[in-house]
Every structure is written in C-alpha cells, then in structure tokens.
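In: all I have is the shape, not the residue letters:
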C-alpha cells in the first residue's frame, strides 16, 4: 500500500465516506487534522525496528521536510525527547526550511502545541519544556559539547563539512534510552552518505518525486519531466538514486575528497570567475560565480561558490561583493554570449573593480582539461564541500546537454590563476 489513509478515505464511495466522517466527534475530527499517521504515505512514517539512524533518501518534492518535521513534533509531543539538534547546511536553511518553511515545524504544529522560535538563541522551545538547538554543516565546532536525544539532519549531502559535523553530532547524541538521528536528503554519492547507507544501524527509506504528485503543481511536474526525466540529474534529484561518477567526466569524487582541506595558507592572488547566463527568466541557466585563490605554497584553493539564478544586476552585485570580501585581484568573465554587456553590467555596480573578459575559442571539454590536470597533480584543493559545483564537475561530459555554469566559472578562474592563458586584454580600474 503506497497511499495515505486520507487518500484511501477520499476514494471511498460517497455514502461510506459520509457515514464514516459523520460518526466522528468534533474532538476526533480535530485530532485527525493534525494526525500525521492519517495524512502520511506509508513510507513517510518512521520505520520499525531498533534503528539508530533513519536515512530518508528521496527526490525533490517527495515531502522530506514534512516527514522530518512531523517526526520531531511527534517525539516532542509524546514526551519521549527533551533535547534536540536541528542541523541544516546553513543557519538560514534551518530557519527558512526546517522551522519557518511551508512544511517546517512552526507551520505544521497543532495550534495547541506551537513552539516559540528564538533566532538570537538559535533555539526552538515547546510548551512542555523541550528545546531544539539549531546547528549548521558549515560550523561543526558548534556541536562540540552539546548533548541530545534526537537529531534531525536536513540535506546532509549539501553540508560544507559533512564528516566533521556528523562526527561531532554523533559524539553528543547520547541522552535518553534510545538516541536517534533522522536524515532527510536528496542522495548524492558522498563518502558520508555511503558510510551511513552501509551501517547496520541505519534504516533506509527511498522515495521519488512522483509519489507526491497529488500535492505538487502540475506545471512543476510537467517541466521537470520534460527537462530531467531520463537524465542522470533526474535519476538523482527525482528518483533518489545514488549515482557513481560519470564515464568521461574529467573529475572523480574520490579525487576531490582526497584533495579537500579545511583551511588555506596565506593567499598571494585571488580571482573571481563568472560564467554569465544568457537570460534571466524563470528556468534560465544559473550564472556561475566561483572564487579561487593561490597560496604561498603555489597551490590553488577553491574558496567559495556563489552561483545563482537571477538578473544581471543580481549576479553582478554578488560577484562584486565577493571581489571585496575576498580581496580579489580581478574578476574574470566569459563574454561570448554577452560581449561588452557583461563588463558594462559589472561596472554599473562598481566601476573600480579590475576586470578581464575572456572568450571561448574552444569547446568546454578542451578548455577544462588543463584545469583537470592541475587536480590530477594535487595542486587544487576545495575548502570544505562545494556540493553543487562538485556535482557538475563529476557528472558533466561532452554528451551532457545542460551547460555546466559553475564548472565553467571554475575553469575560467583557475585558468587565469594558475595557467596564465588567454589573449584577453586586461581592463584597468576605472576612476
């Protein structure tokens, strides 16, 4: 059975449905409105057995967030837990998705059991005294010390420091008789995900986007089916498959993991690379914005991925902000599609930045090969995890139709930083 009780009841003949509902008291009807067991599909309910980690690997729109939030609320309402950890990729993700989102804790809590959110304290407090503290995958050191009975980890595959954060969380998950962790994430073949999958104490639930089609906008389903069904990205993001590296891709995940570091040495040069989107309408490609730096050791360090989908003014402001934040020496932008408009957009935001435009005279694969060789030589390191960028690096091949915007921005930035190639003329700062 893959239907919720709510769907089963709705499909009963009208007279049977009416008879069933008329037999309920007002209190019973009110309880049903906030009964997750009634509304949830079977694979959104917690698994049976003596598991320590519940890993919910599901596609976009499956209802992962709702499932995690409902489990947390149920455990707190029942009095089974009093100290919880909410861990997201960033504090903003915890706030906007896990707590205040459409399926977040505050939104779906019953009126008589709504918790109070204290942003300054990074806390959610319930009427019965239970407390959930907010943490992020970008700051694992915050988890050193605190103890919990339950942890809800959202989008673990997108955490900046997944292994370190998970380790600190596990050391503190020691209160109560049966401390547990619930992970709700789109699957990616990261080492940590693979380790958790293989653990004997993990219970795994898998689900696809289409299982929740009754609650998703038809236009959304039509668009993603047309654009992604049958593709590798679709298999991962829609059907929740954990995919290995792509044959023909220039980078491998293990290679990136082996070269990954937490910190960089003193930097002697910093470049912001941009691969601008041609249009800014809904459904357009993202603009890739990658920041890289060269250390005193001669190695390159990928510092940040600030790529976004937005207007020219939006991505230009993001790039200029990065330029000053990282004290960059230059912005390098691919100008084949936008020509001088790319430079004009950036200089409209700030005419003082040092800018260089580059032209793609060769295909993406050929341009990327010398940069991939730097990785093979062990000369490029990522600071923490850069999930979406690394996904593109390890899955794009010449047979891939979608433009790898982030990867392109990385290639432009590292080419300028480490290879010194390109015939583009450097534009000096304008006064």
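Out: On my side now, so go ahead. None of the values given here were measured: they were computed from a predicted structure.

In: going forward, measure contacts between C-alpha atoms and count neighbours the same way
Out: Fine.

In: can you map out the strands along the stretch 101-250 of the chain?
Out: Counting by DSSP state E, counting those that start in this stretch, the stretch 101-250 of the chain has strands at residues 116-118, 123-125, 131-136, 150-154, 180-185, 202-207.

In: between those strands, which gets nearest to residue 16?
Out: Residue 16 lies closest, by Cα to Cα, to one member of the strands of the stretch 101-250 of the chain: strand 202-207, at 31.1 Å.

In: off-centre distance for that closest one?
Out: Centre-to-centre, strand 202-207 and its host chain are 19 Å apart (Cα atoms, centre = their mean, to the nearest Å).

In: and for stretch 95-114?
Out: In this view, stretch 95-114 has its centroid 20 Å away from the chain centroid, taken as Cα atoms, centre = their mean.

In: just name the most buried of the strands of the stretch 101-250 of the chain.
Out: For the strands of the stretch 101-250 of the chain, average neighbour numbers computed from mean count of other Cα atoms under 10 Å are highest in strand 150-154, which has a mean of 27.

In: what does that one contact?
Out: Residues external to strand 150-154 that are found in contact with it (Cα atoms under 8 Å, 6 or more residues apart in numbering): 65, 68, 72, 81, 83-89, 98, 173, 179-185.

In: still on that earlier bit, ok, which of the strands of the stretch 101-250 of the chain comes nearest residue 344?
Out: Residue 344 lies closest to strand 131-136 among the strands of the stretch 101-250 of the chain, at 37.4 Å (Cα to Cα).

In: tell me which other helices or strands the closest one touches.
Out: Packing partners of strand 131-136 (3 or more Cα pairs under 8 Å, 6 or more residues apart in numbering; DSSP states H and E): strand 83-88, helix 91-93, strand 123-125.

In: same list (these) but as JSON lines, adding distance to residue 151.
Out: Below are the helices and strands packed on strand 131-136 laid out as JSON lines (distance: least, Cα to Cα, whole Å):
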{"stretch": "strand 83-88", "distance to residue 151": "5"}
{"stretch": "helix 91-93", "distance to residue 151": "15"}
{"stretch": "strand 123-125", "distance to residue 151": "13"}
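
In: gap between the most centrally placed residue in the chain and residue 337?
Out: Centroid-nearest residue in the chain: residue 158, 4.1 Å away (criterion: Cα atoms, centre = their mean). Distance of residue 158 to residue 337, computed by Cα to Cα, to the nearest Å: 31 Å.

In: same question, residue 108
Out: Computed as Cα to Cα, the residue 108 to residue 337 distance reads 45 Å.

In: neighbour count: the two, which is higher?
Out: residue 108 (18 against 15; other Cα atoms under 10 Å).

In: try it against this one:
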C-alpha cells in the first residue's frame, strides 16, 4: 500500500534529482560543459563562470548562440539565492524581457530557477509590475530600455542588461546611468551585460571603461548545443565577412582612421528600410575593369535610385537615395556590358553610367551591341577616388542614402566603404567606385545622356 509518507519521500527524491540535474557550475578546470562524472548533463563551460575576486561589471561580448542568456540567467539565479535580493533585468523592450530573459524555454529565468523556489510570477507588464518573486523574498524585476525614467524610484542590489548593443542608441547610456543610481544602496553592486557587439558609442564606452571584466567568445564555442548544419552554413556564408566577425566571432568592429564612412552609419534602423517611397530616377553605375583575367580588378555595378521629392515625405525635406543592388565580378567587356544592360532593364534604369578612364570609351559601343536601346552616359574621372567620394560620403552623413535590403546583401560594398582610406598602394575599391558614380549622377551632376565629361572628377 502506497502511503502519504511514501509519496512524500518520492516527491522529495524527485526534487533532489531535478536539483542535481539543474546544477550549472562545476569545479573541473577548463571544463567544456559536456557531461562528465558528477555532472551527467550539459552545464557551464569554464568561460561561463563569473569572474573571480571583487568585480562590479561583467561584459559578455560574444557571438550569437554562445550562451550569453543562459550564463546571465544562471548568475541571476545565483544572486537570488541570497534572501531578499532585489534584481533588475533590462532588455531592449519589455516584450523581449519577458520572452527571452524570463520565458525562454532553455535559458530564461523561469526555466533555470527551480519551480520549487518560485513563489509568484506577475507578467501583467508596466513599470515595476513585471516581476518574479521567490519564496526566500528575493524579487527579479523586468524592464524595457525604451524609457529611462521607468527605472526611477527603485533600489536594486544587482542588474542584468541583455543585448545592450541592440538598445536604442539615444537612450542606452541614460538607462545605464539610471541603473547605477538604483544600485546606490547595494552593499555589493554588480551588473552583468550580455550582448553581441555593435560599434556604437555606448558599447565602445563600456568596453574601454576601467574595471569592466570582459568575456569574449565565438558562436562555435557552444557547438554541442547548436545545429551543426546551421552553424556550418553561417560560417560558410558569413565567416570571413565583417558581419560574421561581429555576429559569430563577437568582435567589436572598430572604425578605421581615415575612412570616409563609419560603421555607426549602418546601425540606424532607418538606414535599411523595409519599404521605399516612389522613385523618380534610377541609374546603374559601372566601374569597369581594364582587364578581365583572373587577379585583375573586378568590374563593379551599383543600382541606385532617387526618391520623389514629395511634401512631408522626409523630415529634412530633401531628396533621399536608395542603393538597390551592388555586385562585382570578373567579366569580359562584352559580358560586363550585358550585365549592365540586364540590371538596367531589371530595375527600369534611365541610363547606365560608365567610367571611361583607362581606354573605356569603347564600352558604349559594346553596350549597344549586347543591350540595344539601353541609354548610357560616359563620365571621366578628374579627381582621385577619395576626392570624388567625399561629397557622396556627406550624403550618407546627412542620412539621405539608404540601403534597401539586409546587411548581407551589401556586405562587400559596406566593407569597402568603411575600410577605404585612399592611402598609397591601397587596392582599388571597385564597388565603392561604382556606387560613387551612381550617386554622383543622381545627386551631384546635371541629368543627361550621351558622351558627357564631368569636369569635377579626375583619373583613378
């Protein structure tokens, strides 16, 4: 006969087994987090252990999927074991605090903190009304980073900032500062910041701040818990790109001194719109290679557009431009002009803009042979690349040029933009040059077709 005492012992045994399986930290030096004697389940890698000694800020700046969320959640769980501890968790939006930091099925606080320790979870939302209360009196509050003043009036002992680099760059620093006011009464204030890096001021300032303990890591460090197929594809497609260095390797890509474009220009959400207004003109800019053999410069093509100047369309009341496509490759003159004609017809371009330096005056003839009826315009460079790129860079600084499509679509172009300085011996940035020709034609030159020499622009 099963008695109440038997059921109680069974329940306690089950709870003990669950608690044992929930253990996160082990003492094995350099542990890879895989099951071993005493830990028959996946657990913390050595790099996921909190810093030793006295510390106040721990920055987990790693690639996506490294295990940042689980690492921070386990630290919060550890903090909360001390009765009465008050902890703040802040993410970009309150909805993300709930779905990622609290409710994620493997890494959220509701998963890592044993149910037996939880007293009440209030998910009604609103400043101070979103929290997880534990039976020992510790409380974990959730906030969105949209409104810094929502943190006023609180007193916390510890804090977790999730995906700090994804926060609104206009308010991120203010939220950070506000939190330290909230930690003012804590006998041992500590903050863990988990993020995949972006080269934004509030991230750079944190990285350079004395006393911040930084853990860096690559997505592949957590391979046993990730899809090998997905990771292989990501490595193949993005591993050697700037995007891959940031999103997979967790590298903070800094701007290059002397470059006309800064990576921060690409971080504003309006830089990559999901929709476009009506367009009044579209051109295909071509930077042709002198030779088509392997190892020679590539021929580059950029499709750019100018939006209609409709009243109230843009806050600055100026025309805005859109980069629609940017590609490069090794082409024979005939194939290059066929590609230019193909792009012109695909996007409905009014003309193809051809740089005719280095003997390229024959290209319009080839274009008319392979793409009859496609309008063209010849331009001759009369400044070096940097000189003619500067006015176009100003358009970007004004926020008037947008890239229509994801970052991966323009990875090669944007990489050239943020790395080209014009130094002696520097490789010719073909995509950058084709983009400059296209935007110069749309915004900085008289509109027209035929054999036109732009006197402001000079040889390569």
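Out: Good, I have the coordinates. Everything numeric in this text was worked out from a predicted model, so none of it was measured.

In: which SS class is the closest residue in space to residue 305 of the second structure that isn't next to it in sequence?
Out: Using Cα to Cα, 6 or more residues apart in numbering and skipping residues adjacent in sequence, the residue nearest residue 305 of the second structure is residue 282, 4.2 Å away. Judged by DSSP: H, G, I helix; E, B strand; the rest coil, the three-state class of residue 282 of the second structure is strand.

In: what sits against residue 282 of the second structure?
Out: 303-306, 347-351, 442.

In: how about residue 245 of the first structure?
Out: Taking Cα under 8 Å, 6+ apart as the test, what residue 245 of the first structure contacts is 252-253, 394-395.

In: to which residue of the first structure is residue 193 of the second structure aligned?
Out: Under the alignment (TM-score structural alignment), residue 193 of the second structure pairs with residue 183 in the first structure.

In: is it true that its match touches residue 58?
Out: No - with contact defined as Cα atoms under 8 Å, residue 183 of the first structure does not reach residue 58; the gap is 10.5 Å.

In: quick one: what's aligned to residue 192 of the first structure in the second structure?
Out: Aligned by TM-score structural alignment, residue 192 of the first structure pairs with residue 202 of the second structure.

In: kindly apply the preceding question to residue 236 of the first structure instead.
Out: Aligning on TM-score structural alignment places residue 236 of the first structure opposite residue 246 in the second structure.

In: residues near that match, how many?
Out: For residue 246 of the second structure, using other Cα under 10 Å, the count is 23.

In: which residues touch it?
Out: Contact analysis of residue 246 of the second structure by Cα under 8 Å, 6+ apart lists 63, 196-198, 252-253.

In: do that again at 10 Å, thanks
Out: Residue 246 of the second structure is in contact with 61-64, 196-199, 218, 238-239, 252-253, counting by Cα atoms under 10 Å, 6 or more residues apart in numbering.

In: list just the nearest of those residues to residue 341 of the second structure.
Out: Closest approach between those and residue 341 of the second structure, by Cα to Cα: residue 238, at 29.6 Å.

In: ok, and the closest non-adjacent residue to the closest one?
Out: With Cα to Cα, 6+ apart as the criterion, residue 238 of the second structure has its nearest non-adjacent residue at 4.6 Å, and that residue is residue 244.

In: and for residue 312 of the first structure?
Out: Closest residue in space to residue 312 of the first structure, ignoring its immediate chain neighbours: residue 345 at 6.7 Å, by Cα to Cα, 6+ apart.

In: and if you look at residue 338 of the second structure?
Out: residue 370 (5.6 Å).

In: check residue 326 of the second structure too.
Out: The shortest distance from residue 326 of the second structure to any non-neighbouring residue, by Cα to Cα, 6+ apart, is to residue 302 (4.4 Å).

In: which stretch of helix or strand covers that neighbour?
Out: Using DSSP states H and E, residue 302 of the second structure sits in strand 299-307.

In: so who does residue 235 of the second structure touch?
Out: 219-220, 241, 244-245, 248.

In: in the first structure, what residue corresponds to it?
Out: Taking TM-score structural alignment, residue 235 of the second structure has residue 225 as its aligned residue in the first structure.

In: any idea how far the closest residue to residue 187 of the second structure other than its chain neighbours is from residue 81 of the second structure?
Out: Spatial nearest neighbour of residue 187 of the second structure, excluding adjacent residues (Cα to Cα, 6+ apart): residue 157 at 7.5 Å. Using Cα to Cα, residue 157 of the second structure is found at 13 Å from residue 81 of the second structure.

In: compare the two (neighbour count), which wins?
Out: The neighbour comparison of residue 157 of the second structure against residue 81 (other Cα under 10 Å) goes to residue 157, with 21 against 16.

In: to which residue of the first structure is the more buried one aligned?
Out: Using TM-score structural alignment, the partner of residue 157 of the second structure in the first structure is residue 149.

In: what of residue 224 of the second structure?
Out: If you follow residue 224 of the second structure across to the first structure using TM-score structural alignment, you land on residue 214.

In: residues in contact with its match?
Out: Applying Cα under 10 Å, 6+ apart to residue 214 of the first structure gives the contacts residue 7.

In: residue 138 of the second structure now?
Out: Contacts here follow Cα under 10 Å, 6+ apart; on that basis residue 138 of the second structure touches 79-87, 118-119, 132.

In: in a markdown table, list these along with distance to residue 172 of the second structure.
Out: As requested, the contacts of residue 138 of the second structure are exported to a markdown table (distance: Cα to Cα, whole Å):
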| residue | distance to residue 172 of the second structure |
| --- | --- |
| 79 | 24 |
| 80 | 25 |
| 81 | 29 |
| 82 | 29 |
| 83 | 30 |
| 84 | 28 |
| 85 | 25 |
| 86 | 22 |
| 87 | 19 |
| 118 | 31 |
| 119 | 32 |
| 132 | 24 |
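
In: filter those to the buried ones?
Out: Buried by 16 or more other Cα atoms under 10 Å: 79-81, 85-87, 118, 132, out of the contacts of residue 138 of the second structure.

In: let me know the closest of the residues you listed to residue 177 of the second structure.
Out: Taking Cα to Cα as the measure, residue 177 of the second structure sits nearest to residue 87 out of those, at 16.1 Å.
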